[in-house]
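Undergrad: Provided below are the primary sequence and the corresponding predicted coordinates.
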Amino acid sequence: MNQRSYRKFASACLLGLFISGCGNDHQSSSDTSPSKDQDWPTQSLPASAAVKVDETQFLPTQLMREWHKELDAYGLRTPGSESHEAYTQDLYKRLQKAGVKDVHLEEIKIKVWEPTSWNLGISSGINQYETVNASYVPYSGITPAQGTTAELKYLTPSQLKSLLSGSTTFESLAAEYSDKIVLVDFPTPALTISFYADRAVSTYDPDNTLSPSDPFKRSANGMGSVINLLKGFKAINAKGIVFIANDAGSKELAQIYAPFYAEVYGLPGFYVDMVTGVKLRQEANAKHTVQIKLNATEREVTTKNIIGTIAGKSDELVVLNSHTDGTNGVEDNGPNAVIDIAQYLTRLPQKSLDRSVMIMLSTGHFFAGSGIRSFLDQHKNDGIADRINAAITIEHLGINEWIPNEKGVLTATGKKEFGALFTSNQPALVELSKQWPVNAKAGATFIMPPLHPNGSYAEDSVWPGEGHYFWGAGGIPTINYLTGPAYLLNYGLDTVDFVDFDLLHRQTAAFTQMTMDLTRVPRSELPRRETTAN
């Protein structure tokens, strides 16, 4: 098929010619996968399997484990990078093998900030600096090529608290911190489970594993404060900033990929672990200088959304989504679960799905949600976005809870990482969400309303998850499942042992049930919200 013919075929499928040309006769594409990918279930499923999911018809847990290990091995996958492109191609082939029709790539162009070299040195003699473990703060800023040398000045915990609460202004600290390199403890909010419990529409915790007073300390929760500190100290002419990750006992736990909102803040920043933090506090107390070097480029890259369709009786659509770029295997195990759901749905009789299912694996989560926002913009006038009834986004599945101990070492608690199902609050979506943890025999799960109902963009998100763009920017009713493990934004970390693959299997089956049930919800029960943002 030549490129022009392919585009015509793709357009026909997406514009609704499912019945005549894009049915669900299960045919795998030419298999380029390794031999371990061969034991996929292949038999056709009866119509009854669209009413009640058959949990025996999913991919082997060992295969899911192998895929997770491969994903960890890719390491950090920023959008448009070589590792991200390789994973995108893996997913593209797997969707074809799953029997999804019209699998194609939609390109978007973004301008990414990429560090080329970085270094943090402490004084070891006259004009000599000893390198210490440090990672860069993404999109922070750059130094001159030769680096910047300045006194290291520690921001006290009381000063940090006052700045973040607004009771102290950055301007009031200008005399103290201008022309200095600021040393500050990573600003992790002191949240407890009550943050979720008090806001939840419904809570599933049959084994009473959670108490409202339990701490919920996660580095991801401090991203907004990191941004405020970058902007604030830039405004008073600080020369740089170093964040101490006080719960990180290794350099990997101080390799935090945040923030990622596609804005360069103009102040070079670094993350260091707790051991390095002790050394740096000593340097600051002695009023010693440190030397920082951070070189980076901004370049335009092409990155890709992956899209395919599973035909139902109607050309109205339910979107099944996860994102493909990220930090580690846990951050991005959603797409492999989507593959598993897809291979089940493609084996159903077409007439057993009341509506068609669009698989949409989005890029650009780590670039202010550019993948979904570009998709909505590209398809706002061609009828495709209008045909979407609702979306389901799934992220970070099957997770056991591991948190840093007092030495900064990740340690199993013996509990499951609690999850949250955020919804755009339509009663039909809330009811489907309430049923999901029961079907999955999941750990504790909160059914959540939007946290910022009028939000739309990355820094003003409706809720903390990739799916918020469907609702916030597109007005499309959405369910978004995610967990928030302590290491979620860390790269260079193997995460396969943090996953319960039997739990992941049950959750995948339960999301398959949710997807099938959602195809039967009338559009009249899924009102959109008016929005002009995308």
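TA: Here it is on my side, so go on.
Undergrad: C-alpha only now, for contacts and for neighbours.
TA: Fine.
Undergrad: The stretch 1-150 of the chain: strands as residue ranges?
TA: 101-125, 128-131, 135-136, 148-154 (DSSP state E, counting those that start in this stretch).
Undergrad: Most tightly packed of those strands?
TA: strand 135-136 (a mean of 25; mean count of other CA atoms under 10 Å).
Undergrad: what's in contact with that strand?
TA: With CA atoms under 8 Å, 6 or more residues apart in numbering as the test, strand 135-136 has contacts from 115, 118, 254-256, 269-272, 294.
Undergrad: Can you redo the residues you listed as CSV, where the extra columns are distance to R355 and secondary structure?
TA: Formatted as CSV, these follow (distance: CA to CA, whole Å; DSSP: H, G, I helix; E, B strand; the rest coil):
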residue, distance to R355, secondary structure
P115, 45, strand
W118, 51, strand
A254, 45, helix
Q255, 43, coil
I256, 40, strand
G269, 48, strand
F270, 49, strand
Y271, 47, strand
V272, 50, strand
L294, 51, strand
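Undergrad: residue contacts, N480?
TA: Counting by CA under 8 Å, 6+ apart, N480 has contacts 392-395, 420-423, 465-468.
Undergrad: Can you tell me the SS state at G222?
TA: helix (DSSP: H, G, I helix; E, B strand; the rest coil).
Undergrad: what helices or strands is the helix ranked longest in the chain leaning on?
TA: When the chain is parsed with DSSP state H, its longest helix is helix 501-519. Counting by 3 or more CA pairs under 8 Å, 6 or more residues apart in numbering; DSSP states H and E, the packing neighbours recorded for helix 501-519 are helix 61-74, strand 314-323, helix 334-345, strand 355-362, helix 427-440.
Undergrad: Just send the strands of the stretch 1-150 of the chain back as JSON lines, with distance to E263 too.
TA: Formatted as JSON lines, the strands of the stretch 1-150 of the chain follow (distance: least, CA to CA, whole Å):
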{"stretch": "strand 101-125", "distance to E263": "9"}
{"stretch": "strand 128-131", "distance to E263": "28"}
{"stretch": "strand 135-136", "distance to E263": "15"}
{"stretch": "strand 148-154", "distance to E263": "22"}
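Undergrad: One more to weigh against that first structure:
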Amino acid sequence: MEIDMTNITSPELLQKEVEKMNSFGVRLTGTKAQRNFIKYLKSRIHDMGIETFSDPSRFMRWEETNKKLVIKDLDEEFEVPISSAFPYSGRTPAEGITAQMTLVKEKHVGYLNATDKIAVVEVDELDFLPSEIAFNERERSIPEGLKLPSHYSGPVATAFVNFPFLKIAKLAGAKGVICIWKGINDDCIEGQYLPFILDYQGIPAVWVNSKNGQKVIEEAEKGAFATLTLEGIIDEYAKTESFWCVLDGEEEGESVIINTHTDGTNCIEENGPIAMLAMIKYLKDKPLKRTHIFVFVTGHFRLPNFKNIDGGGVQATSKWLTAHRSHWDGKEGHLKAVAGLSVEHLGCKMWKTDENGEYRQTGDVETEIVYTGNKMMDDIYFKSLEDRKKVYTLTLRGHNLLHFGEGQPLFNCGIPEIALVTAPDCLCVISDNNEMDKFDAELMYEQTVSFIKMDLMIDSLTAQEIGPCDGYSAIATKKMVEDSTAKIKEVASEVASKVKDILPF
């Protein structure tokens, strides 16, 4: 399938568009930077002669403005670099909070020893969770035989699964928490905005890398004091919005939903809106069979406020789906969405920690993880890759009620989807260069063209040919169960031992 992108976009134009996006600043949910990016996107769509529609929202927004950690012992006073603030943790006064540090050797239970102290807790890299728990590969890839790592790991996975329960620390009377990354390269975790899935915790917390964290641990074991400063703002009525536009089809009754989100941390998270502008520009003058709805949601980085189980789950698109059933649920007088495309995280180079412990580029293309809603959608995806020069991909089926990215609400609502959710370690990093050294505009261009091909193939098929959504699989291998059970027993034994030592009965 030939796609003429003349006067639509090019690698050079996409590079400029991404740089324009970066110029607004870090686009966390409800920030001025995000609002300006949304304004820009809408103006670009209006310039194409297309109307946009908006869902404004207000929510409580937290933002860190200053962070500092100073340790004081008998001999010296010194500052320890902070890798990042723990999002939506808490705040301190301008002078910070000063208290004795205590090493929490068993997070959660160990907070019982942290009353009126600053808790120091190590967060081990997630390395015991078999990938089979979260992912079901469809046994198809380019190159052939490409597989996910055997165990689910990395900064995002670690922060989402192994994060310290700050609310327990607060209930125990701790004044603050210092989280120490353990087992992850120091350069890799610098500036990580993680985890972003929690509501406001009410206790200040920061992340420190492994090297600097070792000094913090040593001082905590000596009972040294520290001053932790985490200043921030809380806007109880922060403004943000989701918006969408519609390309009418020649036939009535059916729709295709193309979605992404507008909040993000860097040039990769989230550049999906830039690709969708090119898709709209290409498709707007084509004779489309179905109504096409392009949805730009907000709230991906504030999921506690922007999710609705009625709209298909825990991702931000679920709120939009709940509010706009007439675009997709197929009930009387409503459109029936026969397919969806989720456009996220394009143009990712592969950066990993190598065998020498150096965090560097290790491949041209980060693994393109793609969920496909059924066999036909899987076929369409691989057909769209023909003539690609840069491709390194495999496909997944939603598994064990897990489906990452903004394609999940579509899948949960029974809409067969193709959802790109590449997951580089830098995905949630806030940095001065916006992670542009990890971005490839040519790859983003090829992926954008692939999405256009997918859409045209979908639009050429009947709903019956596309077929229904597969639904979640639930497969557990014997080894997976044995490994997970052994780890759970080990952790339970350690916790039980700690409780016995602490409790007075």
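TA: Now that the structure is in, tell me what you want to look at. Just so it is clear, the model here is predicted, and its values are computed rather than measured.
Undergrad: how near is the residue nearest to I184 of the second structure when sequence neighbours are not counted to K215 of the second structure?
TA: Leaving out its chain neighbours, the residue that sits closest to I184 of the second structure by CA to CA, 6 or more residues apart in numbering is E125, at 6.3 Å. Distance from E125 of the second structure to K215 of the second structure, counting by CA to CA, to the nearest Å: 19 Å.
Undergrad: more crowded one of the two?
TA: E125 (20 against 13; other CA atoms under 10 Å).
Undergrad: So the equivalent of that one over in the first structure versus L164 of the first structure, what's the distance?
TA: In the first structure, E125 of the second structure lines up with T188, judged by TM-score structural alignment. Distance, T188 of the first structure to L164 of the first structure, using CA to CA: 11 Å.
Undergrad: and if you look at T156 of the first structure?
TA: Separation of T156 of the first structure from L164 of the first structure (CA to CA): 12 Å.
Undergrad: Between those two, tell me which one has more neighbours.
TA: Using other CA under 10 Å, the more surrounded residue of T156 of the first structure and L164 is L164, with 17 against 12.
Undergrad: these two touch, right, that one and S225?
TA: Yes: under the contact definition of CA atoms under 8 Å, L164 of the first structure touches S225, with a separation of 7.0 Å.
Undergrad: any common contacting residues for the two?
TA: By CA under 8 Å, 6+ apart, no residue touches both L164 of the first structure and S225.
Undergrad: which of the residues in stretch 420-427 of the first structure are buried?
TA: 420-426 (16 or more other CA atoms under 10 Å).
Undergrad: Quick one: neighbours of T362 of the second structure, just the number.
TA: Count around T362 of the second structure with other CA under 10 Å applied: 13.
Undergrad: so what corresponds to V421 of the second structure in the first structure?
TA: By TM-score structural alignment, V421 of the second structure lines up with L482.
Undergrad: my read: that match touches G465, true?
TA: Yes: with contact defined as CA under 8 Å, L482 of the first structure reaches G465; the gap is 7.0 Å.
Undergrad: returning to what we had before: between the longest helix of the first structure and helix 334-345, how big is the angle?
TA: 60 degrees (axes from the mean of the first three to the mean of the last three CA atoms, to 10 degrees).
Undergrad: which residues in the second structure does helix 501-519 of the first structure align to?
TA: Using TM-score structural alignment, helix 501-519 of the first structure pairs with 441-459 in the second structure.
Undergrad: average gap between that stretch and the first structure?
TA: Comparison of stretch 441-459 of the second structure with the first structure after fitting gives an average deviation of 1.3 Å (mean CA distance after the TM-score superposition for the first structure).
Undergrad: picking that back up, the helices and strands packed on helix 501-519 of the first structure: which one's closest to S211 of the first structure?
TA: helix 427-440 (18.3 Å; CA to CA).
Undergrad: And for the closest one, what's in contact with it?
TA: By CA under 8 Å, 6+ apart, helix 427-440 of the first structure touches 202, 204, 421, 423, 443, 445, 447, 478-479, 503, 506-511, 514, 517-518, 521, 525-526.
Undergrad: ok, which stretches of the second structure are helices?
TA: 11-23, 32-47, 131-134, 155-162, 166-171, 186-189, 210-221, 272-283, 317-323, 375-384, 408-412, 441-460, 463-466, 478-502.
Undergrad: can I get these in JSON lines with distance to R360 of the second structure?
TA: What follows is the helices of the second structure, written out as JSON lines (distance: least, CA to CA, whole Å):
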{"stretch": "helix 11-23", "distance to R360 of the second structure": "22"}
{"stretch": "helix 32-47", "distance to R360 of the second structure": "29"}
{"stretch": "helix 131-134", "distance to R360 of the second structure": "24"}
{"stretch": "helix 155-162", "distance to R360 of the second structure": "15"}
{"stretch": "helix 166-171", "distance to R360 of the second structure": "32"}
{"stretch": "helix 186-189", "distance to R360 of the second structure": "9"}
{"stretch": "helix 210-221", "distance to R360 of the second structure": "18"}
{"stretch": "helix 272-283", "distance to R360 of the second structure": "24"}
{"stretch": "helix 317-323", "distance to R360 of the second structure": "33"}
{"stretch": "helix 375-384", "distance to R360 of the second structure": "29"}
{"stretch": "helix 408-412", "distance to R360 of the second structure": "31"}
{"stretch": "helix 441-460", "distance to R360 of the second structure": "19"}
{"stretch": "helix 463-466", "distance to R360 of the second structure": "41"}
{"stretch": "helix 478-502", "distance to R360 of the second structure": "31"}
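Undergrad: most packed of these?
TA: helix 408-412 (a mean of 27).
Undergrad: Count the residues that sit near the aligned partner of V357 of the first structure in the second structure.
TA: Structural alignment (TM-score structural alignment) places V357 of the first structure against H292 in the second structure. For H292 of the second structure, the count of nearby residues is 25 (other CA under 10 Å).
Undergrad: need the contact list for H292 of the second structure.
TA: Per CA under 8 Å, 6+ apart, neighbours of H292 of the second structure: 246-249, 255-258.
Undergrad: Of those, which are reproduced in the first structure?
TA: Mapped onto the first structure and checked by both residues aligned by TM-score structural alignment, their matches' CA atoms under 8 Å, the contacts of H292 of the second structure keep the contacts 246-249, 255-258.
Undergrad: Please pull up the equivalent of D332 of the first structure in the second structure.
TA: In the second structure, D332 of the first structure lands on E270 (TM-score structural alignment).
Undergrad: and that match, what does it touch?
TA: Contacts of E270 of the second structure (CA under 8 Å, 6+ apart): 261-264, 344-345.
Undergrad: Check I458 of the second structure too.
TA: 339, 380, 466.
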